[in-house]
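Undergrad: take this sequence and fold it.
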Amino acid sequence: MTLSIQGKTAIITGAANGIGLAIARHFVDRGARVMFADRDEARLADECGEIPDEAGHVRYFAGDLREKLTVANLLSATLDAFDRIDVLVNASRQILPTDPLDPSDGSVQTLLDQNMFTALRLSQAVANRMIQQAETAGDEDGPVGSIVNISSIAARRTHPDLMGYSISCAALDQATRSLAVALAPHRIRVNGVAFGSVMSASLKESLNDTDGLRQEIRQCTPLGRIASAREVTHAVQFLASDGAGFVTGQVLTVDGGRTLLDNVTVAAH
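TA: Next up, the predicted model:
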């Protein structure tokens, strides 16, 4: 079994910061060719400019992937740079509070658009390209591609203040399972990674603003700590690699055991 992703071409969204950036950097370090995608062009340029790239394995694309034309342009840019697409990691996500009793609160729709529909549309577009690549190459046996969706344990927890986020993550998990079945005949695998508390930029901000939050998270996590972004990146690498060739439709939980407990008082980040 090989966990290598060397030589694979990957699109990674949400790659200007946080977990998406950590995944993109990890893939580059492991020899993949990576298209960093995000809305924040200035941040993308800064981050990609700091990565040694003598082999020409790093490119970036800035745009709002909620727009269908932007999705098409991202695919075109990736093919222009690398000629093919082997892996898609949908790591772009947004967290907003929700007022469950306010009919005018639009956070649920906003988060569904950002966290689920964007990933779904991009997955559909990339899957069609992967199928075309396999047909052109006459490949009838080998793996065709892998899609990994970044989700959260919020999909399975009850946090009324984060209702929109929880709903969008649950929808993304179901889209992962449905796409896995639909794309299995085409030898495209679709999986997800649902994480608990990971030391991201948003969590760091919350820890600074909320007294006692770090201790609360530790108390409701059996392993007693907050994960590093690297621990998520290794899970994504496994699912993207040929070593996970018989794994599809799964949402791998990386939460230090947190979902094994009944404590739901601390929001998932």
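Undergrad: can we go C-alpha only for contacts and neighbour counts from here?
TA: Noted.
Undergrad: just give me the neighbour total for Asp102.
TA: Residues lying near Asp102 (other C-alpha atoms under 10 Å) number 8.
Undergrad: what about Glu216, neighbour count?
TA: Neighbour number of Glu216 under other C-alpha under 10 Å is 13.
Undergrad: could you say which helix or strand holds it?
TA: Using DSSP states H and E, Glu216 sits within helix 213-219.
Undergrad: how about that helix: buried residues?
TA: Buried positions in helix 213-219, judged by neighbour count with 16 or more other C-alpha atoms under 10 Å: Leu213, Arg214, Ile217, Arg218.
Undergrad: tell me what the one helix or strand Ala77 maps to is packed against?
TA: Element membership of Ala77, judged by DSSP H and E, is helix 68-82. Contacts defined by 3 or more C-alpha pairs under 8 Å, 6 or more residues apart in numbering; DSSP states H and E place helix 68-82 against strand 33-38, strand 58-62, helix 118-137.
Undergrad: how many residues are close by Leu260?
TA: For Leu260, the neighbour count with other C-alpha under 10 Å is 11.
Undergrad: who are the contact partners of Gly245?
TA: Applying C-alpha atoms under 8 Å, 6 or more residues apart in numbering to Gly245 gives the contacts Pro143, Arg189.
Undergrad: what does Asp173 give?
TA: Listed by C-alpha under 8 Å, 6+ apart, the contact set of Asp173 reads Asn149, Ser151, Ala155, Gly192, Val251.
Undergrad: relative to Gly164, which of the residues you listed is nearest.
TA: Ala155 (10.0 Å; C-alpha to C-alpha).
Undergrad: from Gly20, how far off is the residue most central in space within the chain?
TA: In the chain, the residue lying closest to the centroid (C-alpha atoms, centre = their mean) is Ala91, at 2.5 Å. Ala91 is 5 Å from Gly20, where distance means C-alpha to C-alpha, to the nearest Å.
Undergrad: kindly report the same for Asp86.
TA: The gap separating Asp86 from Gly20 is 17 Å, by C-alpha to C-alpha.
Undergrad: quick one: which of the contacts of Asp173 is most hemmed in?
TA: The contacts of Asp173, ranked by neighbours (other C-alpha under 10 Å): first place Ser151, 30 neighbours.
Undergrad: one more, please, to line up against the first structure:
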Amino acid sequence: MSFSIQGKTAIVTGAANGVGLAIARHFANKGANVMLADMDEPQLIKECGDTSDDSTLRYFAGDLRERLTMANLLSATLDAFDRVDILINGSRQLLTSDPLDLEDDTVEQLLTQNLTTSYRMTQLVARRMIKQAEGQEEGQVGAIVNLSSIAARRTHPELLGYSVSCAALDQMTRSMAVALAPRRIRVNAVAFGSVMSSSLKDTLREHKSYRADIEEHTPLGRIAAPRELADAVQFLSCEGAGFITGQIMTVDGGRTLLDPVAAPAH
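TA: This is a model prediction of the structure:
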């Protein structure tokens, strides 16, 4: 059973910072060709450094809410590496909202950013995976991993839009897994709890009491490091997980085992 991703080509969206960046770096360190995609071009340039023609690390900047941008991302990946084997849908956003504010369009925003973008990218990349596997009679054709959250299973009115978009993403994961299974493309998701991303670091600087609150409501008593998410994503991407599809892998230090409604989800 192989857990290697060496020589595979992966697209990682939402890769300019935080968990997406950690996954992209991890994949590159494990020998994969990686295309980092994000709207934040200055940050991508900063993180990628030299991306010469022989580099296994490239970047693409653009708004993936636009279909043309998605198509251009795939074209750039094929130009650089000739194929795509793995898609990590990590382009996601967290916003608070007021459920009673008629002018608040947070739900629509987050459904577009956290659900529709991943759905369209999955469609586009899956079609390419199928095409490049013509004549391949066995083995994994491709792997797709969506980044979700334990917020999908928790009830926090101020995070209504985020929770709804994550729950929808989980169901999309299951549906696409069944749809793509005959093509030997696996689709899974990683639902995580508190991870020491750049956004959480900013939050903890502003609200110092949050750290103790998170640790108190997490049985393992700490906040996850981004590399721990990257390890889980690598596992679901590799051929060693070849009989796993349609699953939502929870990586939260046991937090959802307690699931107190009053505890904020960060």
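Undergrad: would you give the TM-score for this superposition?
TA: The TM-score (TM-score structural alignment, normalised by the length of structure 2) is 0.98; 266 aligned residues with a C-alpha RMSD of 1.2 Å.
Undergrad: about what we covered before: columns distance to Ala244 of structure 1 on top of the buried residues of helix 213-219 of structure 1, output as JSON lines?
TA: Output for the buried residues of helix 213-219 of structure 1, formatted as JSON lines (distance: C-alpha to C-alpha, whole Å):
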{"residue": "Leu213", "distance to Ala244 of structure 1": "36"}
{"residue": "Arg214", "distance to Ala244 of structure 1": "34"}
{"residue": "Ile217", "distance to Ala244 of structure 1": "31"}
{"residue": "Arg218", "distance to Ala244 of structure 1": "31"}
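Undergrad: biggest separation within the residues you listed, which pair?
TA: The span of the buried residues of helix 213-219 of structure 1, defined through C-alpha to C-alpha, is set by Leu213 and Arg218 at 8.6 Å.
Undergrad: wait, doesn't Leu78 of structure 2 sit right on Asp85?
TA: No: because the distance of 10.8 Å does not satisfy C-alpha atoms under 8 Å, Leu78 of structure 2 is recorded as not touching Asp85.
Undergrad: show me which of the two is the more surrounded one.
TA: Asp85 (26 against 15).
Undergrad: is it true that the more buried one touches Met129?
TA: Yes: between Asp85 of structure 2 and Met129 there is a contact at 6.7 Å, judged by C-alpha under 8 Å.
Undergrad: circling back: joint contacts of Ala91 and Gly20 of structure 1?
TA: Residues touching both Ala91 of structure 1 and Gly20 (C-alpha under 8 Å, 6+ apart): Ile12, Thr13, Gly14.
Undergrad: tell me how many other residues crowd the second one.
TA: If I follow you right, that is Thr13 of structure 1. Thr13 of structure 1: 30 surrounding residues under other C-alpha under 10 Å.
Undergrad: wait, what's in contact with it?
TA: Applying C-alpha under 8 Å, 6+ apart to Thr13 of structure 1 gives the contacts Gly20, Phe36, Ala37, Asp38, Val89, Asn90, Ala91, Ser92.
Undergrad: and the gap between the nearest residue to Arg93 of structure 1 once chain neighbours are set aside and Tyr165 of structure 1?
TA: The shortest distance from Arg93 of structure 1 to any residue other than its chain neighbours is 5.1 Å, reached at Asn115 (C-alpha to C-alpha, 6 or more residues apart in numbering). When distance is defined by C-alpha to C-alpha, Asn115 of structure 1 is 8 Å away from Tyr165 of structure 1.
Undergrad: what does the longest helix seen in structure 2 correspond to over in structure 1?
TA: Taking DSSP state H as the criterion, structure 2 has its longest helix at helix 160-180. Aligned by TM-score structural alignment, helix 160-180 of structure 2 falls on residues 163-183 of structure 1.
Undergrad: what residue in structure 2 is paired with Glu47 of structure 1?
TA: Taking TM-score structural alignment, the alignment pairs Glu47 of structure 1 with Glu47 from structure 2.
Undergrad: can you get me a residue count around Asp242 of structure 1?
TA: Other residues lying near Asp242 of structure 1 total 19 when counted by other C-alpha under 10 Å.
Undergrad: got the contact list for it?
TA: Counting by C-alpha under 8 Å, 6+ apart, Asp242 of structure 1 touches Met1, Thr2, Leu3, Ser4, Ile5, Pro143.
Undergrad: repeat that for 7 Å
TA: Thr2, Leu3 (C-alpha atoms under 7 Å, 6 or more residues apart in numbering).
Undergrad: for it, give its distance to Arg189 of structure 1.
TA: Counting by C-alpha to C-alpha, the separation of Asp242 of structure 1 from Arg189 of structure 1 is 10 Å.
Undergrad: and which of the buried residues of helix 213-219 of structure 1 is nearest to Thr98 of structure 1?
TA: Leu213 (19.9 Å).
Undergrad: residue in structure 2 paired with the closest one?
TA: Aligned partner of Leu213 of structure 1 by TM-score structural alignment: Tyr210.
Undergrad: ok, now how distant is its match from Leu44 of structure 2?
TA: Counting by C-alpha to C-alpha, the gap from Tyr210 of structure 2 to Leu44 of structure 2 is 29 Å.
Undergrad: for Asn89 of structure 2, same thing?
TA: Here the criterion is C-alpha to C-alpha. By it, Asn89 of structure 2 lies 17 Å from Leu44 of structure 2.
Undergrad: the two: which has the busier surroundings?
TA: Counted by other C-alpha under 10 Å, Asn89 of structure 2 and Leu44 do not tie: Asn89 has more neighbours, with 26 against 21.
Undergrad: ok so, going back, the helix holding Ala77 of structure 1 vs structure 2 - mean distance after superposition?
TA: Aligned to structure 2 and superposed, helix 68-82 of structure 1 gives a mean residue distance of 0.5 Å (mean C-alpha distance after the TM-score superposition for structure 1).
Undergrad: buried residues, the helix or strand just after that helix. List them.
TA: Per DSSP H and E, the first helix or strand lying C-terminal to helix 68-82 of structure 1 is strand 87-90. Neighbour-count burial for strand 87-90 of structure 1, counted by 16+ other C-alpha under 10 Å, picks out Val87, Leu88, Val89, Asn90.
Undergrad: distance to Ser200 of structure 1 added to those, as TSV?
TA: Converted to TSV, those look like this (distance: C-alpha to C-alpha, whole Å):
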residue	distance to Ser200 of structure 1
Val87	23
Leu88	21
Val89	17
Asn90	16
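Undergrad: looking at those, spot the one nearest His26 of structure 1.
TA: Nearest to His26 of structure 1 among the buried residues of strand 87-90 of structure 1 is Val89, at 12.3 Å by C-alpha to C-alpha.
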